[in-house]
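> what's the 3D shape of this:
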Amino acid sequence: MELTDNLKRVKKPDWLRVKLPTGKEYVKVRGIVSEHKLHTICESGNCPNMGECWGAGTATFMILGNICTRSCGFCAVATGKPKPADWDEPKRIAYSVKLMGVKHCVITSVDRDDLKDGGSIIWAETIKEIRAISPETKFECLIPDFAGKWENLQRIIDVKPDIVSHNIETVRRLTAQVRIQAKYDRSLEVLKRLDEADVKTKCGLMVGLGETEEEIYETINDLSNVKCDVLTIGQYLQPTPKHIPVAKFVHPDDFKKYREYALGKGFRFVESGPLVRSSYHAEKHIF
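Below is the predicted model:
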């Protein structure tokens, strides 16, 4: 049965209540993002932690536009034909990071399979620009798989971010339905190549898509085998009725169980909980 055949809506449990974003810092960050025409995955991805993170004066910037060339069944980011790459974007992002005065920032991007370099040149330039004007700022890069074109991944390796994250998102069996154009083993290869280049690595996994507990443990084992350093595990939430429905709301006790198992497999940090997303508490994962 296809995941999208399960159209019955599962009622959200009490532990998934999210507070509305408020506060002076939230308003300040929203103003900067709007004024400088920046894209954030916080907004484009309907992140449930936007109020908490923006209220703390932090945000995850999304470069290379806000239209993705892929159509993953879980993701709220728009799919279609992206606009041409904006070569002024690295400077705008760096200036905004400086303006916010953040000690730690996260950069991510849409997939740009339409570009020969997969967007990796702008990725590298953004990192260089941030370092040039905010040398004290630590940052995480949440990268795509660059369609397995390893020369594009090498551009990220060459500029040596503090930590590089690449999300496997779901278990092997569900990858073809959840991530459509992605490949489970290719994501493992991305993390493996980063580790072999002495880059600290991080990965995100969603649960509640119809996977079994055994498959979750298998995925944790696979990530441990490629020496991934940091793991985040969170509940999948259906962003719109057109996306894959939630198969199950995983209980907080199960998230604790997965966290303990992952720590036992050697991960340096594990964030595991219903509202955890890949950039959640990112500032704690620099080591």
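
> hey, let's count contacts and neighbours off CA atoms from now on
Fine.

> and L223, what element?
helix 213-225 (DSSP states H and E).

> what comes up buried for that helix?
Buried residues in helix 213-225, defined by neighbour count with 16 or more other CA atoms under 10 Å: 216, 219-224.

> what is that helix packed up against?
Applying 3 or more CA pairs under 8 Å, 6 or more residues apart in numbering; DSSP states H and E, we find helix 213-225 packed against helix 252-264.

> closest to P245 among the buried residues of helix 213-225?
I216 (18.6 Å; CA to CA).

> and this one, so I can compare the two:
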Amino acid sequence: MVVKPDWLRVKAPQVERVGSVKEILRDLSLNTVCEEASCPNIGECFAVGTATFLIMGPACTRACPYCDIDFEKKPQALDPNEPFQLAEAVRRLKLNHVVITSVNRDDLSDEGSSQFVRCIEEVRKVSPNTTIELLIPDLCGNWDALKIILDAQPDVLNHNTETIPRLYKRVRPQGDYQRSLELLKRAREIAPWVYTKSGIMVGLGETDTEVKEVIQSLRDVDCDILTIGQYLQPSQKHLGVKDFVPPEQFDAWQEFGESIGLLQVVSSPLTRSSYHAEQVKTLMQLYPRHKS
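The predicted structure is shown next:
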């Protein structure tokens, strides 16, 4: 058994603030990936009034063995009130930056793209200055659905690569590494003004060389932002941790990614794809883009 090191200890959250955010989420019948995926940063994020909203769930149509989101329940019909409730949560929490993600909905003909669009529209109505980041699934390679999402003009389009190609069959059995890269490449071509982002987790048996190859591949499709974090096993039924990567290795990957042209690499043991996502606002000021 691999023992969790000291650098993965998480500070206890401020109970009052966490409870306040949870109360709003329950009142509006909203799900968050913070809760559904057992994120280790839930206390810190809730304590400062942020959350990553999980739409079209909580049931997922895929069964990735690293993920704690429920795949045993049958997916339900989309809730037409969800976009309004999400926008109301953004208003109540006074969010400057919001991250909206979803479960995989391979059962829907448009892969759920229309629900993403409605959420963007409703958030912009009530909080026009809030920047919007979407963390989307691979859409089963439905590029028409991708265009529908990008036509709604999110500020950031995030799609996680998750792991190295060699581990895909074990880690993401229903995913495809090249399809994920193609999604990011097409996003840049369809909407060059949108910041593209991806994320990977480590500690599943990858080598330093393999991680660098993924970082280079993301740069080759002109990805802007990359997050790298330590995989943590949600339960005994999930994939086990092969090793706990030391902080200095995360620093080395950050240095490498930024040296080859990525605009930002957020890399640390506790980094997750939407951890401190609001920092993109600074990036947008340094590297402004405008729709032509």
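
> superposed, what's their TM-score?
Superposed pair, TM-score by TM-score structural alignment, normalised by the length of the first structure: 0.95. Supporting alignment: 279 aligned residues with a CA RMSD of 0.9 Å.

> counterpart of the helix or strand just after the helix holding L223 of the first structure in the second structure, which residues?
Downstream of helix 213-225 of the first structure, the next assigned helix or strand under DSSP H and E is strand 230-235. Under TM-score structural alignment, the match for strand 230-235 of the first structure in the second structure covers residues 225-230.

> the helix holding L223 of the first structure against the second structure, how far on average?
Its matched residues in the second structure lie on average 0.4 Å from helix 213-225 of the first structure after superposition (mean CA distance after the TM-score superposition for the first structure).

> next, the angle from that helix to strand 230-235.
160 degrees (axes from the mean of the first three to the mean of the last three CA atoms, to 10 degrees).

> who does the lengthiest strand in the second structure touch, helix- and strand-wise?
When the second structure is parsed with DSSP state E, its longest strand is strand 195-202. Here strand 195-202 of the second structure touches strand 156-158, helix 177-190, strand 225-230, going by 3+ CA pairs under 8 Å, 6+ apart.

> equivalent range in the first structure for it?
Counting by TM-score structural alignment, strand 195-202 of the second structure corresponds to residues 200-207.

> which residues touch the matching stretch?
With CA atoms under 8 Å, 6 or more residues apart in numbering as the test, stretch 200-207 of the first structure has contacts from 162-170, 191, 194-195, 216, 228-236, 250, 277-278.

> quick one: map S109 of the second structure onto the first structure.
Using TM-score structural alignment, S109 of the second structure pairs with K116 in the first structure.

> any idea how far its match is from I168 of the first structure?
According to CA to CA, to the nearest Å, K116 of the first structure stands 23 Å off from I168 of the first structure.

> quick one: which of the two has more around it?
Just comparing K116 of the first structure and I168: by other CA atoms under 10 Å the higher neighbour count belongs to I168, 25 against 11.

> residue in the second structure paired with that one?
For I168 of the first structure, the aligned residue in the second structure is T161 (criterion: TM-score structural alignment).

> quick one, what contacts that match?
With CA under 8 Å, 6+ apart, T161 of the second structure has these contacts: 177, 180-181, 198-200.

> which contacts among those residues does the first structure share?
Using both residues aligned by TM-score structural alignment, their matches' CA atoms under 8 Å, the first structure keeps these contacts from those: 177, 180-181, 198-200.

> ok, back up a step: turn the helices and strands packed on strand 195-202 of the second structure into a markdown table, columns for mean neighbour count and distance to V99 of the second structure.
Putting these into a markdown table (neighbours: other CA atoms under 10 Å; distance: least, CA to CA, whole Å) gives the following:
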| stretch | mean neighbour count | distance to V99 of the second structure |
| --- | --- | --- |
| strand 156-158 | 26 | 9 |
| helix 177-190 | 18 | 17 |
| strand 225-230 | 25 | 14 |
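
> closest one to Q279 of the second structure among those?
Here strand 225-230 is closest among these (CA to CA), at 10.9 Å.

> and that closest one with helix 247-259, angle?
170 degrees.

> which residues touch strand 225-230 of the second structure?
195-203, 244-245, 250, 262-273.

> one step back: look up how far T61 of the second structure lies from the match of I168 of the first structure.
T161 of the second structure is 18 Å from T61 of the second structure, by CA to CA.

> what about the aligned partner of Q85 of the second structure in the first structure, which SS state?
Mapped onto the first structure by TM-score structural alignment, Q85 of the second structure lines up with R92. Using DSSP: H, G, I helix; E, B strand; the rest coil, the structure places R92 of the first structure in helix.

> residues near the residue nearest to R92 of the first structure when sequence neighbours are not counted, how many?
Excluding the flanking residues, the one nearest R92 of the first structure by CA to CA, 6 or more residues apart in numbering is H36, at 7.1 Å. By other CA under 10 Å, 13 other residues sit near H36 of the first structure.

> what distance do you get for H36 of the first structure to S71 of the first structure?
27 Å.

> aligned partner of N142 of the second structure in the first structure?
For N142 of the second structure, the aligned position in the first structure is K149, judged by TM-score structural alignment.

> so where do the strands sit in the first structure?
60-63, 67-68, 78-79, 104-109, 138-142, 163-165, 201-207, 230-235, 269-273.

> output these as a markdown table; include the columns distance to I244 of the first structure.
Formatted as a markdown table, the strands of the first structure follow (distance: least, CA to CA, whole Å):
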| stretch | distance to I244 of the first structure |
| --- | --- |
| strand 60-63 | 23 |
| strand 67-68 | 18 |
| strand 78-79 | 15 |
| strand 104-109 | 22 |
| strand 138-142 | 23 |
| strand 163-165 | 24 |
| strand 201-207 | 12 |
| strand 230-235 | 13 |
| strand 269-273 | 20 |
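
> looking at those strands, which is closest to D86 of the first structure?
Checked against CA to CA, the stretch from these lying closest is strand 60-63, at 9.1 Å.

> isn't T108 of the first structure right up against N66?
No: contact status for T108 of the first structure versus N66: not in contact, 10.8 Å apart, counting by CA atoms under 8 Å.

> which one's more surrounded, these two?
Neighbours per residue (other CA under 10 Å) separate T108 of the first structure from N66, with T108 holding more: 23 against 20.
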